[in-house]
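1. based on what follows, work out the 3D shape:
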Amino acid sequence: MKIIRLIALAALGCSGAAQAQVSSTVALTTEYQVRGIGYSGNDPALSMSLDWAGENGLFVGAWASNTDSFASGDPYDDGANIEIDFYGGYNGQLENGLRYGVIGYYYTFPSTNYNINYPEIGVSLGYGNFNAYAYYSNDMISTSQSSQYLAADYTFNLPYQVDLSLMAGHSFGEYFRQTELTGAHEYSNWEVALKRSFGPINTKLSWVDTDLSGRYYNDGEYLRNDGRLIFTVSHTF
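-> Here you go, the predicted model:
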């Protein structure tokens, strides 16, 4: 949380020297998923963000969505039904077109049965239609276990204003190796997505999957990680 506060203060401190832009995005998706894992109980999810971005590259924001990871009565049920994330960072670009960025997150789950809030920091590099990302948390889901995530994506610009995006990532680290403690396991995920905008409305149809198998494979209602289609529609104000 200290990382987010420092970045937020820096952004607000520079707001007088550079014009700022405030925006909000509302999205409805058939399933809320992160890195191939479903977090809305196989039900639709409604999310909203509020973002501030300065011309100097600094930004801060907040994002919220409904969430449901466990059935009622499940011994692991954390009681979470909403997620609110706070973030801030900086994006820049060199004269040769190379993009770079740093971002800090603090994920919160209000009104839960126990504390599962945690921080994460990420860096990114991009050039043209290619992007690469690296994320690190020293306290994944408040377990005192560290985690890392590496990912990359590439977008093909197709005819009729359609974009085809290919993404692959890998989750690993102490949290995912402590299988008896966390119930997790190191794994890879990937996504193939078609995107198109219709005026102010953005649409995305994705095929999401992971390589989790055996006792870690889950095609059920909660925390599913099997291959499935997800459709999202959004609008930015």
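
2. CA atoms for contacts and neighbours, from now on please.
-> Fine.

3. which residues in the protein form strands?
-> Secondary structure of the chain by DSSP state E: the strands cover 20-29, 33-34, 37-38, 45-54, 58-66, 82-93, 99-108, 118-127, 130-137, 147-158, 162-172, 187-198, 201-210, 228-236.

4. any idea how far the closest residue to residue 33 other than its chain neighbours lies from residue 31?
-> Spatial nearest neighbour of residue 33, chain neighbours left out: residue 39 (5.5 Å); criterion: C-alpha to C-alpha, 6 or more residues apart in numbering. Computed as C-alpha to C-alpha, to the nearest Å, the residue 39 to residue 31 distance reads 8 Å.

5. one more, please, to line up against the first structure:
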Amino acid sequence: MPKNFSQSTKTALAVVVLAVTSLSSQSVADDMSYVTLSANAALTTEYRFRGLSLSNHDPAIQGGFDLSTKSGFYLGAWGSSIESYEGSEVELDIYGGYATEIGNGLTADVGLLAYTYPGSDGTAYLELYGSLSGAIDIVDWTVGAAYVWDQGNVGNTDNIYIYLDASMPLGDTPVSLDGHVAYEDGAFGDDKWDWSLGASYSFEQYSLSVAYVDTNVEDSIGKAAVVATLSASF
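-> Next up, the predicted model:
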């Protein structure tokens, strides 16, 4: 664990680890139909996180797995290759949360996510997230927010990220139009905006997407680009 983790951060991360251990033990002891295990893998022309290229415009390999229960609780891990960061070339995210339908076609999702960078020191931090999803006619939408409280590994400054995603199928085809707009302010952005517009094509367990991604960040990692991603779920 990074040396600069605050005590509150260590405690929160311990809760995530404990939940993973508890749910894994329960999945062995209980009816296995109660727990669903899924996995995903992707190859992308560059890893864009909230509009910024964390792979420095190089291709990235990504993948993860999720363990979900019928009650709505879930745990998972996801990783991606990145541009070298404090000695690490991998981002590994560990998360746990709860998702449930709340009526009127709405779904709520809340959880805690740990960003870690294996091989580095003093870089991991935690983030709380929540979202609400629904549909208006044929348009699926999600509005959400993610909050990082002040932690030693993020300069003792908090951060807020607010976003809106929308997706609309093109007739009866397996193609959909996808849009995204978001605002960020704090440790990782100063009045920062990012947005994207693209299309995705789904076939069997695969998905191919192409999107134009841009930000108002002047650094090279925020410049506009067209990003293509081939992903698979299992």
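
6. mind checking the TM-score on these two?
-> The TM-score (TM-score structural alignment, normalised by the length of structure 2) is 0.84; 213 aligned residues with a C-alpha RMSD of 2.0 Å.

7. out of the strands of structure 1, deepest packed?
-> strand 37-38 (a mean of 22; mean count of other C-alpha atoms under 10 Å).

8. now the residue nearest to residue 33 of structure 1: how far from residue 155 of structure 1?
-> According to C-alpha to C-alpha, residue 39 of structure 1 and residue 155 of structure 1 sit 26 Å apart.

9. okay, and stretch 117-125 of structure 1 goes to which residues in structure 2?
-> Under TM-score structural alignment, the match for stretch 117-125 of structure 1 in structure 2 covers residues 124-132.

10. ok, and what's touching that stretch?
-> Outside stretch 124-132 of structure 2, the residues that touch it by C-alpha atoms under 8 Å, 6 or more residues apart in numbering are 2, 5, 9, 12-13, 106-117, 142-149, 151, 153-154.

11. so what does residue 90 of structure 2 match up with in structure 1?
-> Aligning on TM-score structural alignment places residue 90 of structure 2 opposite residue 82 in structure 1.

12. so what's the aligned partner of residue 52 of structure 1 in structure 2 up against?
-> Counting by TM-score structural alignment, residue 52 of structure 1 corresponds to residue 67 in structure 2. The contact partners of residue 67 of structure 2, taken as C-alpha under 8 Å, 6+ apart, are 35-38, 74-76.

13. likewise for residue 80 of structure 2?
-> Contacts of residue 80 of structure 2 (C-alpha under 8 Å, 6+ apart): 47, 60-63, 90-92.

14. want to throw the residues you listed into JSON lines with distance to residue 121 of structure 2?
-> Converted to JSON lines, the contacts of residue 80 of structure 2 look like this (distance: C-alpha to C-alpha, whole Å):
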{"residue": "47", "distance to residue 121 of structure 2": "22"}
{"residue": "60", "distance to residue 121 of structure 2": "22"}
{"residue": "61", "distance to residue 121 of structure 2": "23"}
{"residue": "62", "distance to residue 121 of structure 2": "22"}
{"residue": "63", "distance to residue 121 of structure 2": "23"}
{"residue": "90", "distance to residue 121 of structure 2": "13"}
{"residue": "91", "distance to residue 121 of structure 2": "13"}
{"residue": "92", "distance to residue 121 of structure 2": "14"}
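
15. closest one of those residues to residue 234 of structure 2?
-> Closest approach to residue 234 of structure 2 among these (C-alpha to C-alpha): residue 63, at 11.0 Å.

16. isn't the closest one up against residue 38?
-> No - Residue 63 of structure 2 is beyond contact range of residue 38, at 11.1 Å (criterion: C-alpha atoms under 8 Å).

17. chain center to stretch 15-24 of structure 2, what's the gap?
-> With C-alpha atoms, centre = their mean, to the nearest Å as the basis, stretch 15-24 of structure 2 stands 19 Å off its chain's centre.

18. what residues sit buried inside that stretch?
-> For stretch 15-24 of structure 2, burial by neighbour count (16 or more other C-alpha atoms under 10 Å) applies to 16, 19-20, 23.

19. those residues: which two are farthest apart?
-> 16 and 23 (10.6 Å).

20. next one: stretch 206-223 of structure 2 to chain centre, how far?
-> Centre-to-centre, stretch 206-223 of structure 2 and its host chain are 15 Å apart (C-alpha atoms, centre = their mean).

21. contact partners for residue 23 of structure 1?
-> 50-52, 236-237.

22. make a markdown table out of these and add distance to residue 90 of structure 1.
-> A markdown table is the format used below for the contacts of residue 23 of structure 1 (distance: C-alpha to C-alpha, whole Å):
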| residue | distance to residue 90 of structure 1 |
| --- | --- |
| 50 | 16 |
| 51 | 13 |
| 52 | 12 |
| 236 | 20 |
| 237 | 22 |
